[in-house]
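Visitor: What follows is a predicted structure for the sequence shown.
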Amino acid sequence: MTSTETGLRSRLVDVGVDLVAREGAQALTLREIARRAGVSHGAPRRYFPTHLELLSAIARRGFADLAGRVAAVIGDGTAGPRAQVAALGRAYLEFALDNRGMYELMFRHELLESGHLGLRDTSLPLFGVLAELVGRTRPEADARAVAGALWANLHGIAQLWGWGSLQLATGAEDFVPLLRTALDAHLGPEDGR
């Protein structure tokens, strides 16, 4: 691929990332991405033969952004594993709530199942980090099962908080008490509490 082709491919993804941030996942049509990129409506098909491939490239950027945020809050590993899980959970929830369109796109089943651009392989390392930290926090437990349950809990908090349901049901003003409760439920109470 020439540098011009690589540049246009990247520009199409950039436009998609911007579009999903501004208008949500439903706005990501090939025609609209092409229009905003300033190319013909057929041009994206040269670089992304299917719509799913373009959506997967956009979602891949979301996973990269989330992974970067998690790496930044986990830091150099000097904090204990439970504190790192808490930081990961908070970063996950903040990402989900601040980037609702991208978050929705990233977890669309047909994208993860399609295998385009190794999207599933892009999402799995983050789960691996969570499972490793859970294993260090609860060495007696099946770390992958506990991490899966915790991730499902975080995902549920993100969805229900984004819809306003948890605020209504719990009267909570932020998700931190819910995060703490989820951590206690899956990892046991934090020492000193």
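Guide: Thanks, I have the structure now.
Visitor: all contacts plus neighbour counts: C-alpha atoms, from now on.
Guide: Fine.
Visitor: Leaving aside the residues adjacent along the chain, what's closest to residue 34?
Guide: Spatial nearest neighbour of residue 34, chain neighbours left out: residue 41 (5.2 Å); criterion: CA to CA, 6 or more residues apart in numbering.
Visitor: okay, now that neighbour: neighbour count?
Guide: By the criterion of other CA atoms under 10 Å, residue 41 has 15 neighbours.
Visitor: That one: helix or strand, and which one exactly?
Guide: Following DSSP states H and E, there is no helix or strand that holds residue 41.
Visitor: What of residue 67?
Guide: Here residue 67 sits within helix 51-74, counting by DSSP H and E.
Visitor: Name the residues of that helix that come out as buried.
Guide: 52-63, 66-67, 69-71, 73-74 (16 or more other CA atoms under 10 Å).
Visitor: Pasting the second one now:
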Amino acid sequence: MTESDTSLRDRLVDVGVELLAAEGPQALTLREIARRAGVSHGAPRRHFPTHLELLSAIALRGFAGLAERVRQTLDRERGGARDRLAALARTYLDFALEQPGMYELMFRHDLLESGRLGLRETSLPLFSLLTGLVATADPDADAPRVAGALWANLHGLAQLWRWRSLQLATGQDDLAPLLETVLAAHLGPGDGR
């Protein structure tokens, strides 16, 4: 692949990321990305033979961004495993609420199942990190099961908060108490480990 091919590939993904942030996942057509990148509508096919492959490349950027945010958060957090879990959870929720289009794209079942660009493998280290923190916070827990339930709960919390359903149902406009309830439900009150 030549440097110009690499730069066009990167530019198409950059345009897709920008379009996703501005207009949401429904705007991510090959034709619109090509138009905004200033290339013919057939040009993306040289790098992304299918629409799914281009979407996967865009989602891969999202996973990389989330992983970097989590890394930075955990580098700053000096508390025990439960504190680190709480910080990771807040970072995950912040990402989901700040970048809803990317978040939605990243967890699309068809992209994860397609095997394109290793998206499943890209998302698994974050789950492994979550599982390790759960195991440290509660050595007696079935860490993968608790981490899975916690992740599902966080995912649902992000979606329902974004849709404003939780605010309506609970009468709360602060996500922090709900997050603490989620953590307590899965980890117990904790002792700061």
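Guide: Sure thing, it's come through. Everything quoted here is computed from the prediction, not taken from an experiment.
Visitor: mean per-residue distance, stretch 9-17 of structure 2 to structure 1?
Guide: Overlaying structure 1 shows stretch 9-17 of structure 2 at a mean distance of 0.2 Å from the equivalent residues (mean CA distance after the TM-score superposition for structure 1).
Visitor: Let me see the ranges of the helices in structure 2.
Guide: All helices of structure 2, identified by DSSP state H, fall at 3-23, 30-37, 44-47, 51-76, 81-98, 100-106, 109-114, 119-137, 143-162, 165-170, 175-187.
Visitor: what's the distance between the shortest one and the middle of its chain?
Guide: The chain centre lies 25 Å from the centre of helix 44-47 of structure 2; the measure is CA atoms, centre = their mean, to the nearest Å.
Visitor: same deal with stretch 87-98 of structure 2?
Guide: Averaging C-alpha positions (CA atoms, centre = their mean) puts stretch 87-98 of structure 2 9 Å from its chain's average.
Visitor: next one: stretch 40-47 of structure 1
Guide: Distance of stretch 40-47 of structure 1 from its chain centroid, counting by CA atoms, centre = their mean, is 27 Å.
Visitor: now do stretch 130-140 of structure 1
Guide: The chain centre lies 21 Å from the centre of stretch 130-140 of structure 1; the measure is CA atoms, centre = their mean.
Visitor: Skipping its backbone neighbours, what lies nearest residue 122 of structure 2 in space?
Guide: Counting by CA to CA, 6+ apart, the residue nearest residue 122 of structure 2 is residue 63, at 6.8 Å.
Visitor: The one you found contacts residue 121, correct?
Guide: No: if you go by CA atoms under 8 Å, residue 63 of structure 2 and residue 121 don't touch, sitting 10.4 Å apart.
Visitor: nearest spatial neighbour of residue 138 of structure 1, skipping sequence neighbours?
Guide: Nearest to residue 138 of structure 1 is residue 187, by CA to CA, 6+ apart, at 6.6 Å.
Visitor: Tell me, how many residues neighbour that neighbour?
Guide: Residue 187 of structure 1 has 19 nearby residues by other CA under 10 Å.
Visitor: mind listing what it touches?
Guide: 82, 134, 137, 138 (CA atoms under 8 Å, 6 or more residues apart in numbering).
Visitor: Tell me the one of those residues nearest residue 117 of structure 1?
Guide: Closest approach between those and residue 117 of structure 1, by CA to CA: residue 134, at 28.5 Å.
Visitor: The closest one touches residue 84, doesn't it?
Guide: No: assessed by CA under 8 Å, residue 134 of structure 1 is found out of contact with residue 84, at 9.5 Å.
Visitor: thinking again about what came up before, the residue nearest to residue 138 of structure 1 and residue 143 of structure 1: what is the separation?
Guide: Between residue 187 of structure 1 and residue 143 of structure 1 the distance is 10 Å, computed by CA to CA, to the nearest Å.
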